[in-house]
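In: structure for this input, please:
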Amino acid sequence: MAQNQPEWGAWRHWGDQKDGTYHNPIIPSDYSDLDCIRVGDTYYAISSTFQFSPGMIILESKDLVNWKICGHAVSDLTQISDELSWKKMNRYGKGIWAGSLRHHKNRFYLFFGTPDEGYFMTSAAKAEGPWEPLTPLLREPGWDDCSAIWDEQGKGYFIGTHFADGYKTYLFNISADGKSIDRPSARLVNAGSGREASKLIKVKDWYYLVFSEHKPDKGRYVMAKRSRTITGPYAEEKQLALTSQEAMEPNQGGIVPGKDGKWYFLTHHGSGDWSGRIVSLLPITWIKDWPIIGTVVGDSIGTMTWEGKMPYTHSDGYTLARSDEFNAPVMAQQWEWNYQPRNDKYSLRERKGWLRLKAFKPLKNNELLTAGNTLTQRCFRTSKNEMIVKLDVSRMASGQRSGLCHFSEQHATLGVAQEGSTRWIEYRKNGAVLKGDALTGSTIWLRSVWGLEGKATFSYSLDGKKYTSFGEPYALAWGYYRGDRIGIYCFNNEAEKGSVDVDYAQHTIEK
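Out: Alright, predicted model coming up:
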């Protein structure tokens, strides 16, 4: 199939084309640090969530192209550290990094690391949970990107990279239940050149250590070592794919068998821009028992693939949720709070069919990045994206700020401000404030529209039909290893007082 390579970020087609083919990216949204496994006829993938809660999102698919959100594995980030709570908010760019999802003896096992606190694990009978409370495996800073595997006798092994000591990767023995590491059993199996993103897999008679490597003159690309025995030595080594810098270096993910008898690599693109690290599906070609990734160049290495045949056809019910009517008694799975939220300051029950956000003081006045209970979800990089939220502001109090935001290391907001009994429209962009008209009604619709170029325009409406643009266009941004997010915020600079009710959040995208 001819490879019609688009300019990065300018794709007009993506995902399932409904004609037996797909176009990369399959998910033009920030699902970073992927791992992927197949259990029976179902695929499961995980993606890192950093400081967002609930943590470690889990996706489900029947065909490797169409995905839905299955759940999250970590409901309470304070199991890791109180630094991840609304009280401290001190883990931007940190928190839950890459992990590894495994299925062993009819149970799901999740292993992950945080750069400050070390390694953790949890397990569940079903991917959607409930997941057990976290078990700490290694309480040491400076580690990342772990994986695990069990041999035919049920003996467990764990692999992790000590990035703080020259990216040295060690293999450890773990207990059969995955809940403890034998620290003295460490064997050095890999080191150097920013080597991380390790995954351990077995195919036929080979154990493969698949990882990414970075060199300043080349960028980041996928490598593998292999051994006939799980403990090594992993003497044989091969580069599996070229850097593909024009495709933002696809490099980290999971190698899985397809239901069509072929193999695939579900990967993120890792250089980082406002859309985050988006997702593509690349074919695997086995050459001399090496999994060559993407389109084979010559006879021994791969490169980025932009199109392919669907591995299987099953799209019914598999789409990534975005919009929300807030009719359920629990938060929809696409939402993630910025840090562990304060549970007594939001409710889906106090007003049926509405989300009530209750205001309290941020750690620093008027700073969105220090305001607790900001509700976020991932943006998409498609031809047209629109988010509309309908708010009832009648319960707001003096000092309160509430509305719609784009959220990253930089940020912009359009919302309602109140001082005393006076309310007005307010636009903020990285601290700069534009004050608008007074607001006398109790209902307001807020909207953001953006496209492939990543420029968002804000507008508001007093009747849900006619919108008035307000504030200058905002360039969506990458920050703290994350792409831009869309969110709803509510805080009060003066007191723990006031609230805002959200009727719906309507997030539409155009392919």
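In: for the rest of this, base every contact and every neighbour count on C-alpha atoms.
Out: OK.
In: could you pull out the helices for the stretch 251-400 of the chain?
Out: When secondary structure is read from DSSP state H, counting those that start in this stretch, the stretch 251-400 of the chain shows no helices.
In: for it, just list every one of the strands.
Out: 263-269, 279-287, 290-293, 295-297, 301-303, 307-309, 336-338, 346-347, 355-358, 375-378, 384-392, 400-407 (DSSP state E, counting those that start in this stretch).
In: sequence B follows; please return its structure for comparison with A:
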Amino acid sequence: MIDEAIDAGKVGIVTNPVLPGDHPDPSIVRVGTDYYMVTSTFQFFPGVQVLHSVDLVNWKAIGHVITRKSQLDLTGMPDSFGVFAPDISYYDGKFWVVVPYYHGQPRCTTLLFTADRPEGPYSEAIMLNHHFIDPSIFNDDDGKRYLVFGGGWVHEMERDGSGLVGEAKQVWPGTGGAAPEAPHILKRNGWYYLMLAEGGTFFGHMETLSRSRSIWGPYEPCPHNPVLTQRDPEKFIQRAGHGKLVQDEEGNWWMFHLGGRPLTPGGYCPLGRETFLQPVQWTDDEWFTVGDAGEPCASLVLTQHGLVQAPACDLHDHFTGTELSPDWEWVRHPVEEGYSLSPKGLRIVCKPFIPYSLQSTLLLTRRWHSFGFEATATVAFYPESRGEEAGMTMYRDTDAFLFFNVRNGLGQTAAQPFDVKRLYENQEHEGLYLEVGQYVNVLKTTLGTWRLPIQHGERIWLKIRLEPKTQLFTLFYSIDGRVFEETGIALSAEFLYPERSNRFLCFTAPRIGLYARGVYGEMEGYAQFSSFTMEPLR
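Out: Coordinates of the predicted model:
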């Protein structure tokens, strides 16, 4: 019967993940026929990307919650700090987003933002408390509201969101797994269901469940905990947990959760933590199960007429709007007056910044969505000083990134730390050069330089290809947009994987980006990006 329904177009086959690539800690809310989701963004700005869907499967970024430095200043924010797991809810005609702001203290600061529209603009922050990570809001049917946060804590909240009422209480600490976090409460048939993520966000991650007749407890654990985890180390969906439930218009229940896809069993997850969709089934004794008997499904069937899952990583941007697409996010805040948009495209000024510092940058990034892809950027470079550069980047954080750029004059040619004085003094050759530079733990290795047969202001096409099977980058350039020359460089992408971080626990996955950069104390030119495309490779 299912096969016949599929042939008739009455159902759609959905392949997980539904949000591939660096979309951890999903939170979802349905308002009418629309679904809205937020995920973690850490040190990237704008922060807390808001996504929209009408079918639970195909998602489009529509805005951000944190769009102004006055809401949250990320200057100096260490890698993998900043915006942890946010939660979105809807109450009294408004969208409410609580954000755990982790800034290196033992606890997070919980910030609340509200907006009349899901895409924003959102209010200035209301500080609610300093406590454990991962807050969420539960709106009870008696009008009372509660803030729930990691470790199974509950605290009543003022109805207008202006503050908290009384004292917090830990109502259920979980089943004993490490790091009980990501709590969500829902109410059904008089039961309060409290979910927690346990075991940490790595292999062995899981979702556990309890319930009570009172929001304050006592809570009884589900007899078949965990309700979601990956028990088979050979399956391609691992690290499953941190889930939230939503009910669709037809009354069906679904869970969105994070997970990772390792290249090999127990190996690296190049795309980091992604968002997956699972069916939820309620049992006769009023518990529920998730996925396939508690394990995540790689694919599932949705009974929606004409549902087609759009391919991941098929992107085209000509920067012709008045604002950047919300798919783009800067590394921390952009340098002031560092970029603009016009009918000619995206202009990034060659303002100086240190790419591995924790200050403002002009590194504009977007997520990888597949294990292999081909990305091309078109740029016209108008430098004013020797040492200026502009082009593409493959970026994980300040400890690992790759630059593929056009440089005004030949720069550093040996593996050495970045030094502004040395950079300036080493400008031995005039003209435009193509350069490939790899940064690992502040050490730069120049992998190649080539003299370019173009003048200032002439366009050049830069292309980076990531082979899905070998995980090798190959780099190309063209001066006419049709014939591409290969640089001869083949570089493993492994140094960008989150698990390859040596100095800290890395929560962010690799991104691709555009940038321009100048030299301190020198005149500033600019780069004009007129197009960017990114297509998946199978």
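In: how close are the two chains, by TM-score?
Out: Comparing the two superposed chains by TM-score structural alignment, normalised by the length of structure 1, the resulting TM-score equals 0.86, with 473 aligned residues with a C-alpha RMSD of 2.7 Å.
In: out of the strands of the stretch 251-400 of structure 1, which comes closest to Glu236 of structure 1?
Out: Each of the strands of the stretch 251-400 of structure 1 has some distance to Glu236 of structure 1 by C-alpha to C-alpha; the shortest is strand 290-293, at 10.4 Å.
In: check the fit of that closest one onto structure 2 and give the mean distance.
Out: Relative to structure 2, and after both are superposed, strand 290-293 of structure 1 has an average distance of 1.3 Å to its aligned residues, where the measure is mean C-alpha distance after the TM-score superposition for structure 1.
In: please say which position in structure 2 Ala456 of structure 1 maps to.
Out: When the structures are aligned by TM-score structural alignment, the residue of structure 2 matched to Ala456 of structure 1 is Phe473.
In: I'd guess its match is in a helix, am I close?
Out: No - using DSSP: H, G, I helix; E, B strand; the rest coil, the assignment for Phe473 of structure 2 is strand, not a helix.
In: surely it is in contact with Glu494?
Out: No - shown here, Phe473 of structure 2 and Glu494 do not form a contact pair, counting by C-alpha atoms under 8 Å, at 10.1 Å.
In: separation between the closest residue to Lys215 of structure 1 other than its chain neighbours and Arg220 of structure 1?
Out: Of all residues not flanking Lys215 of structure 1 in the chain, Ser193 sits nearest, at 5.9 Å (C-alpha to C-alpha, 6 or more residues apart in numbering). In this structure, Ser193 of structure 1 and Arg220 of structure 1 are 10 Å apart, going by C-alpha to C-alpha, to the nearest Å.
In: please identify every residue contacting each of these two.
Out: In the contact map built from C-alpha atoms under 8 Å, 6 or more residues apart in numbering, the residues linked to both Ser193 of structure 1 and Arg220 are Glu213, His214.
In: of the two, which one has the most company?
Out: Arg220 (26 against 14; other C-alpha atoms under 10 Å).
In: counterpart of the more buried one over in structure 2?
Out: Residue correspondence to structure 2 (TM-score structural alignment): Arg220 of structure 1 is matched to His205.
In: show me the contacts for its match.
Out: Taking C-alpha under 8 Å, 6+ apart as the contact definition, His205 of structure 2 lies against Ala197, Glu198, Gly199, Thr229, Gln230, Arg239, Ala240, Gly241.
In: span of stretch 192-206 of structure 1 from start to end?
Out: Counting by C-alpha to C-alpha: the opening and closing residues of stretch 192-206 of structure 1 are 23 Å apart.
In: noted, bye for now.
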